[in-house]
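Undergrad: Could you work out the structure for the sequence below:
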Amino acid sequence: PITETCDGTDQDCDGVVDDGACMVPPTVMCPAPLTTRPLVAVTLVGTAMDADGVIASWSWTLVSSPPGSTGSFGSPASPVTSFTPNLVGVYTIRLTVTDDDGLTATCTTTVTATGDGIRVELQWNTNFSDVDTHLLRMAGGTGWFNSPNDCYYANANPSWDAAGTPDDPRLDIDDVEGYGPENINLDVPVTGATYRVGIHYYADDGVGASTATVRIYCGDIAVTPAYMTSRTLANGGGITSDANDFWRVADVRWNGGDSCTVTAINTLTTGGTARTTP
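TA: Below is the predicted model of the structure:
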């Protein structure tokens, strides 16, 4: 008898062919693709088996995601985990399992985060700075920084139009330490109504000018922006944010269904002027 090797024979003469000499890698299966909303978690359930041993470890990782986005796993080293996307788009996720022989197997799946009604997303390119997202109800007839017509950090979930919450906007994320993202969602816009998107450079924290990028999504199936644009904003040098740039980005008219019409404005004023001029 000699030491058993993986060759289809019983070399150690114990009556068992190959006798554990052939290490078999595990097999793994990912869940089917899932769809959710930004900031709404989904549950991912992986399955795996190992014909000649046991599964020793599990690892969920994010392979690709929309620009500037992040995704968080609740239990990335477990067969079952939650995953929470933070921006609209497609997230590709890989599950890797390792068996007790050190052999691995992988699979991939996707989580797609869609918009709902009107969704405005903001990102910018400087750290520590504070850039703010605004959504103005034009039917209110007032300027920015007011309650209830301007949805922004100081009025994050105003009551608009009909009774109840579906037609009320909400600021889901207010980032004050750089880069973003920030987003405002209006799940059930009023058909025929127009909403204006504005961006205010609230504070630069000494970093200077910052380039802001805005994406506007329309409809509950949209993963491609209806409109995207960027502009560089500056600190006005005053002692308050009223001297800083305020960017009137675009008007969004809700047509009903999943349809909107976006009309670019793309003009700059100051925060102080914006208080009285829509």
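
Undergrad: When you work out contacts or count neighbours from here on, use the C-alpha atoms and nothing else.
TA: Will do.

Undergrad: burial measure for N266, as a count.
TA: 14 (other C-alpha atoms under 10 Å).

Undergrad: gap between it and S230?
TA: N266 sits 9 Å away from S230, going by C-alpha to C-alpha, to the nearest Å.

Undergrad: T61 against I93, yeah?
TA: Yes. Between T61 and I93 there is a contact under C-alpha atoms under 8 Å: 5.8 Å.

Undergrad: Leaving out chain neighbours, which residue sits closest to H200?
TA: Leaving aside its sequence neighbours, H200 sits nearest to F246 (C-alpha to C-alpha, 6 or more residues apart in numbering; 4.4 Å).

Undergrad: Point me to the helix or strand that includes the one you found.
TA: Using DSSP states H and E, F246 sits within strand 245-256.

Undergrad: helix or strand right after that strand?
TA: Sequence order places strand 259-270 as the next helix or strand after strand 245-256, per DSSP H and E.

Undergrad: Which strands or helices does that following strand pack on?
TA: strand 245-256 (3 or more C-alpha pairs under 8 Å, 6 or more residues apart in numbering; DSSP states H and E).

Undergrad: The strand it packs on packs against which elements?
TA: When contacts are defined as 3+ C-alpha pairs under 8 Å, 6+ apart, strand 245-256 packs onto strand 194-203, strand 227-233, strand 259-270, helix 271-274.

Undergrad: Out of those, which is closest to G89?
TA: Nearest to G89, of all the helices and strands packed on strand 245-256, is strand 227-233, at 14.0 Å by C-alpha to C-alpha.

Undergrad: Let's compare: structure for the following, please.
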Amino acid sequence: MLRKQCVIVLVVSLMTAACSDDSRNRRGPDDWDLNDDVSVEDDAGDVGDEVDGDVLDADAPDADTPDADTPDADTPDADTPDADIPDVDTPDADTPDADTPDADTPDADTPDADTPDADEPDVEMPGTCVELWAGGAPAGEDFDFGAQNEATTLSFELRLCEGAAPTRVNSLEVVGDAYTLALGSVSGWPAPIEEGRTLNFTLTFDPQEVDLDGELVVGVVDGPGEFRFGLTGERMDYSPECPVVTPQAAPSFTAVGPANPGEATGGLFDLSVAGTYVPARFSAQWYVVETPVGATSPVFYDRSDEAPTRVRLDAPGDYVIGLKLRDEQLGQDCAPEMLPVAVIESAFGDNDAVVTVTWSNAQVPNPSEGNGTDMDLHLCHPDGEFNTTDGWCVYWRSAATVWHTGNAELVIDDLYGVTGEMISQEFALPGFSYRVGVEYYSDNGYGPSLATAKLYQRGVEAHVQTRLLQYLDFWRPFDFDPATGVTVVDTVQAGSPLP
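TA: The predicted model follows:
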């Protein structure tokens, strides 16, 4: 307030001076010196102006007073670090994570709980003992497979030594390339060994390996922890005079099937040896090498010294049959020969015999329903006659019957040569000669046709025969007996034979 009063007094004084009648202080426009340097010393009026200007300049700092508040505006900025204080709490939120390892503390106790269990068997250490048995007798610390010329599999068992306390086997392994281990049924693991309770398994010795020494290692939960049994064997020397032979197989339900077929349906097979050798010196032995998974072991039947050995292979899959000759003069074996046999599902089911006839005509290259030629297939029992209907012949007039307690029936009857005709026979017995006939029943004006007759026995094609037939020809292609095979007849007569 005092400052404002001083300013007002000063302004009034200046105004009074300006209005005074002092001529010295007045100048006309012509007297103005624009270049005059106004100062306090030059003019008292200038002094008044100088003071006015300073007064206004003095107000400038007053205007700066709000600027001094700018730092005050920064005061909230100083609070920004305060806002970081919650960030410091973030690690505090991790504090529960630090408890996670504490939750594992009970897990660490789990092994501790086992410690008493491990200590319990230690008491039995002095009495723990197992031994190896083979063929119902102790095998000792070492087992010898002897001299072999092929892979040999034997059964073994682990038993308690006499007077030993029960124990448990927790591992069983064989060391050595020549030996293969296969466990029997095990109810639980570790497997208990106690009085009246043993562990059964098989070992296979392959004399064709380079290193024939091995070891069976038995681990037990009790001391001393493991038992070791030595395994040995030898490779038998072959006879230097062994002949070159080849094993062969053919379905035993036919004597005319191709030798050593690549595949056949299940049933009985006749095994034979092809090659030059003296049976009086070399004896032949057949054995099973491989069978399909789940198949029962094949059974061999020696029919006689003259007839081939017979084997039954029922389950579909791949078999390997081995043949081994033994030189009885030198007392040595020959190198084994392998015979693979593939058993397949029969397209004709379990029928012993199936007879078919198909035909073609150049005038009807693509026969169809209502357009073609007609032939009829006949199959007669030895007691029957063609074109009869008493049940001993099967054809279109007598389509189904029973022979030897098995069905015999016309499965396909074709009137135009589209599919051909088929007769199936469930049982074809050795010693019975079954007769086949084909009649050219109708040519429908197309002339001669080429007929093809086939015999299948247990799914294996056993015989094929063809003949060009004229209208009304009756063709007798062949007869067949499972014991002796096919007898080719190949005769033609004009017209169907009468009973």
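
Undergrad: TM-score of the superposed pair?
TA: Laid over one another, the chains give 0.49 as their TM-score (TM-score structural alignment, normalised by the length of structure 1), with 149 aligned residues with a C-alpha RMSD of 2.5 Å.

Undergrad: re earlier: Throw the helices and strands packed on strand 245-256 of structure 1 into CSV and include distance to H134 of structure 1, thanks.
TA: Shown next, in CSV, are these (distance: least, C-alpha to C-alpha, whole Å):
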stretch, distance to H134 of structure 1
strand 194-203, 5
strand 227-233, 15
strand 259-270, 14
helix 271-274, 11
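
Undergrad: which of these is buried the deepest?
TA: strand 194-203 (a mean of 24; mean count of other C-alpha atoms under 10 Å).

Undergrad: Tell me where the stretch 151-300 of structure 2 has strands.
TA: Listed in chain order, the strands of the stretch 151-300 of structure 2 (DSSP state E, counting those that start in this stretch) span 152-160, 167-175, 179-183, 191-193, 199-205, 214-220, 226-235, 246-251, 263-265, 267-274, 282-290, 299-302.

Undergrad: out of T61 and I93 of structure 1, which sits in the busier spot?
TA: Neighbours were counted for T61 of structure 1 and for I93 using other C-alpha under 10 Å; I93 has more, 21 against 16.

Undergrad: Next one: that one from S64 of structure 1, what distance?
TA: From I93 of structure 1 to S64 of structure 1 the distance is 7 Å (C-alpha to C-alpha).

Undergrad: what about the strands in the stretch 1-150 of structure 2?
TA: Using DSSP E, counting those that start in this stretch, strands in the stretch 1-150 of structure 2 cover 130-134, 137-138, 142-148.

Undergrad: so which of the ones you listed is the most packed in?
TA: Greatest average neighbour count among the strands of the stretch 1-150 of structure 2 goes to strand 130-134 (a mean of 19), per mean count of other C-alpha under 10 Å.

Undergrad: and the angle from it to strand 152-160?
TA: Here the directions of strand 130-134 of structure 2 and strand 152-160 differ by 150 degrees (axes from the mean of the first three to the mean of the last three C-alpha atoms, to 10 degrees).

Undergrad: Which residues are in contact with the closest residue to S57 of structure 1 other than its chain neighbours?
TA: Nearest-residue entry for S57 of structure 1: T98, 5.2 Å, with adjacent residues in sequence omitted and distances by C-alpha to C-alpha, 6+ apart. Taking C-alpha atoms under 8 Å, 6 or more residues apart in numbering, we find T98 of structure 1 in contact with 26, 55-58, 104-105.

Undergrad: ok, T98 of structure 1 to T92 of structure 1 distance?
TA: Applying C-alpha to C-alpha, the value for T98 of structure 1 to T92 of structure 1 is 20 Å.

Undergrad: Distance to V438 of structure 2 and mean neighbour count for the strands of the stretch 151-300 of structure 2 - can I get that in CSV?
TA: As requested, these are arranged in CSV below (distance: least, C-alpha to C-alpha, whole Å; neighbours: other C-alpha atoms under 10 Å):
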stretch, distance to V438 of structure 2, mean neighbour count
strand 152-160, 55, 18
strand 167-175, 66, 17
strand 179-183, 58, 17
strand 191-193, 69, 19
strand 199-205, 57, 19
strand 214-220, 68, 20
strand 226-235, 60, 18
strand 246-251, 26, 23
strand 263-265, 27, 22
strand 267-274, 30, 20
strand 282-290, 42, 16
strand 299-302, 38, 14
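
Undergrad: what would those strands look like in CSV with distance to T401 of structure 2?
TA: Below are the strands of the stretch 151-300 of structure 2 laid out as CSV (distance: least, C-alpha to C-alpha, whole Å):
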stretch, distance to T401 of structure 2
strand 152-160, 50
strand 167-175, 61
strand 179-183, 52
strand 191-193, 60
strand 199-205, 52
strand 214-220, 63
strand 226-235, 59
strand 246-251, 26
strand 263-265, 24
strand 267-274, 24
strand 282-290, 40
strand 299-302, 32
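
Undergrad: Okay, helices next: where are they in structure 2?
TA: Remark: helices assigned in structure 2 by DSSP state H are 2-18, 44-64, 70-83, 85-94, 100-122.

Undergrad: can you tell me which of those helices comes nearest to N170 of structure 2?
TA: Closest approach to N170 of structure 2 among the helices of structure 2 is made by helix 100-122 (13.7 Å; C-alpha to C-alpha).
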